[in-house]
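J.: The sequence isn't on hand, but the structure is:
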């Protein structure tokens, strides 16, 4: 869509709000925080469309949701646990504590990654996007996506192993 064509904002919001919210929710684990981030994302997209040609609203909005959610984590805003919604069985109190600590450690470690690595990691593991989809969304090569993902995994593994040995 070019800048001269006015987008149908109600349609864009209706079509993409669930996906934007889901991205934020997967990263933040808090519906309240995800709603705040979703609002920021749509406001930023509205402002961006005036100066940028948007080829894919889905790609742009997922990318913005990922980046703004990671910013939220980096600012140290309180969030619920990342892994809570992935638990398929009830945990005992000790298991819940371990899960919470793991989620906190993962959230903090992802928040310390360089922006592109964090974005690629989140899009791959939380949004289950293909490398091709990520490359298109970020406007980079498949090789750049693969390299960023490899570096992110290496850094996260290193950080989480150090924390495990120290803890």
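T.: Nice, thanks for sending it over. All values derive from a computational prediction rather than experimental measurement. Residues are numbered from 1 along each chain as shown.

J.: CA only for contacts and neighbour counts going forward, please
T.: Noted.

J.: the longest helix in the chain is where?
T.: Under DSSP state H, the helix in the chain containing the largest number of residues is helix 142-166.

J.: chain center to that helix, what's the gap?
T.: With CA atoms, centre = their mean, to the nearest Å as the basis, helix 142-166 stands 16 Å off its chain's centre.

J.: Now do that helix: which elements does it pack against?
T.: If you count contacts as 3 or more CA pairs under 8 Å, 6 or more residues apart in numbering; DSSP states H and E, helix 142-166 packs onto helix 93-112, helix 115-125, helix 131-138.

J.: Just the residues contacting that helix, thanks.
T.: The contact list for helix 142-166, computed with CA atoms under 8 Å, 6 or more residues apart in numbering, reads 105-106, 109-110, 113, 116-118, 120-121, 131-132, 134-135.

J.: Those: which two are farthest apart?
T.: 105 and 132 (28.8 Å; CA to CA).

J.: So for those two, which sits in the more crowded spot?
T.: residue 105 (18 against 13; other CA atoms under 10 Å).

J.: how close does the closest residue to that one other than its chain neighbours get to residue 96?
T.: Sequence neighbours aside, residue 160 is the residue nearest to residue 105 in space, at 7.1 Å (criterion: CA to CA, 6 or more residues apart in numbering). According to CA to CA, to the nearest Å, residue 160 stands 18 Å off from residue 96.

J.: Take this one as well and set it beside the first:
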């Protein structure tokens, strides 16, 4: 067995993780993983590469950089708000590379506002500690320029995520209370759990009914949530998505959406629902 074949299972999560963070798409990331595997096997001398993990990650990043350009072009014509494709990580996910904050929904949304080079430089350095010299090879720029790209990306992200997220225990307490209030259709309780300036984003991609604009304000968000649940009973099932407990939404036993939320100061500040069938995970995707 070659070194590549022997070490690939250990490195695959990092390859997938880099591609997913850069593209925001599970499907694109899976395609990139397969492409990296094929390219690695076709390359002479790959078993002699000093740091195979870093080499595989940079190959994935280079391919993801190319994919990101076309993906951003497709999103120009996307119907309604666009949300990243949710990643089921599962309660037993053992790969830290799939669980840190750079793979969270809020972070992925903020990274959409970065230029492609900024996003690649930030992901490679922040999530994978890739040296700027290697990032320079991916982007075709100098190491100094890549350092500036990553620094600029960090400043933009810090400005876009000003509120400190809630600790895990507090977040899960708030979501548990939200789930109970939502399934009871308790309007007053829901209003108490939402920040006055809370937002609600739905991504239907033009394939299913969904709001075409982001809904803002606790009262309007609660009205929208309850209007949908009034048409048919929805069941929220806690699940680990992008490394955190979120909700899988079922209607009549069928997965119809994935909900993610941001919590700060004991209240939900942003609630998001991915409805686009093309983005919904299949059962086999519980672990990467």
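T.: Yep, it's here. As the structure is a prediction and not an experimental result, all values here were calculated from the model.

J.: So after superposing, what's the score?
T.: Between these two chains, after superposing, the TM-score reads 0.56 (TM-score structural alignment, normalised by the length of the first structure); 130 aligned residues with a CA RMSD of 4.0 Å.

J.: Check how far the helix or strand containing residue 37 of the second structure sits from its aligned residues in the first structure, on average.
T.: Element membership of residue 37 of the second structure, judged by DSSP states H and E, is helix 26-42. On superposition with the first structure, the mean distance recorded for helix 26-42 of the second structure (mean CA distance after the TM-score superposition for the first structure) is 1.2 Å.

J.: Contacts for that helix next, please.
T.: 4, 12, 15-17, 19-20, 23, 46, 56, 59-60, 63-64, 67, 85-87.

J.: Does the equivalent of residue 58 of the first structure over in the second structure belong to a helix, a strand or coil?
T.: Matched by TM-score structural alignment, residue 58 of the first structure corresponds to residue 53 in the second structure. At residue 53 of the second structure the chain is in helix, as set by DSSP: H, G, I helix; E, B strand; the rest coil.

J.: Please verify my assumption that residue 53 of the second structure contacts residue 11.
T.: Yes: look at residue 53 of the second structure against residue 11 with CA atoms under 8 Å: they come within range, at 5.8 Å.

J.: And the residue nearest the centre of the first structure?
T.: residue 66 (3.1 Å; CA atoms, centre = their mean).

J.: So what's the gap between the strand or helix carrying it and the chain middle?
T.: In this structure, residue 66 of the first structure sits in helix 57-74 according to DSSP H and E. Relative to its chain's centre, helix 57-74 of the first structure lies at 6 Å (CA atoms, centre = their mean).

J.: quick one: what's aligned to residue 174 of the second structure in the first structure?
T.: Aligned partner of residue 174 of the second structure by TM-score structural alignment: none.

J.: unless I'm mixing things up, residue 174 of the second structure is touching residue 195, no?
T.: No: using CA under 8 Å, residue 174 of the second structure is not in contact with residue 195; the gap is 11.7 Å.

J.: how close does residue 73 of the first structure get to residue 32 of the first structure?
T.: 14 Å.

J.: repeat for residue 17 of the first structure
T.: Taking CA to CA, one finds residue 17 of the first structure at 14 Å from residue 32 of the first structure.

J.: ok, back up a step: which residue numbers in the first structure does the helix holding residue 37 of the second structure align to?
T.: So helix 26-42 of the second structure sits over residues 31-47 in the first structure, by TM-score structural alignment.

J.: Can you tell me the closest non-neighbouring residue to residue 56 of the first structure?
T.: Nearest one to residue 56 of the first structure, counting by CA to CA, 6+ apart, is residue 137 at 7.5 Å.

J.: In contact with that neighbour, which residues are there?
T.: Counted by CA under 8 Å, 6+ apart, residue 137 of the first structure has contacts 56, 59-60, 63.
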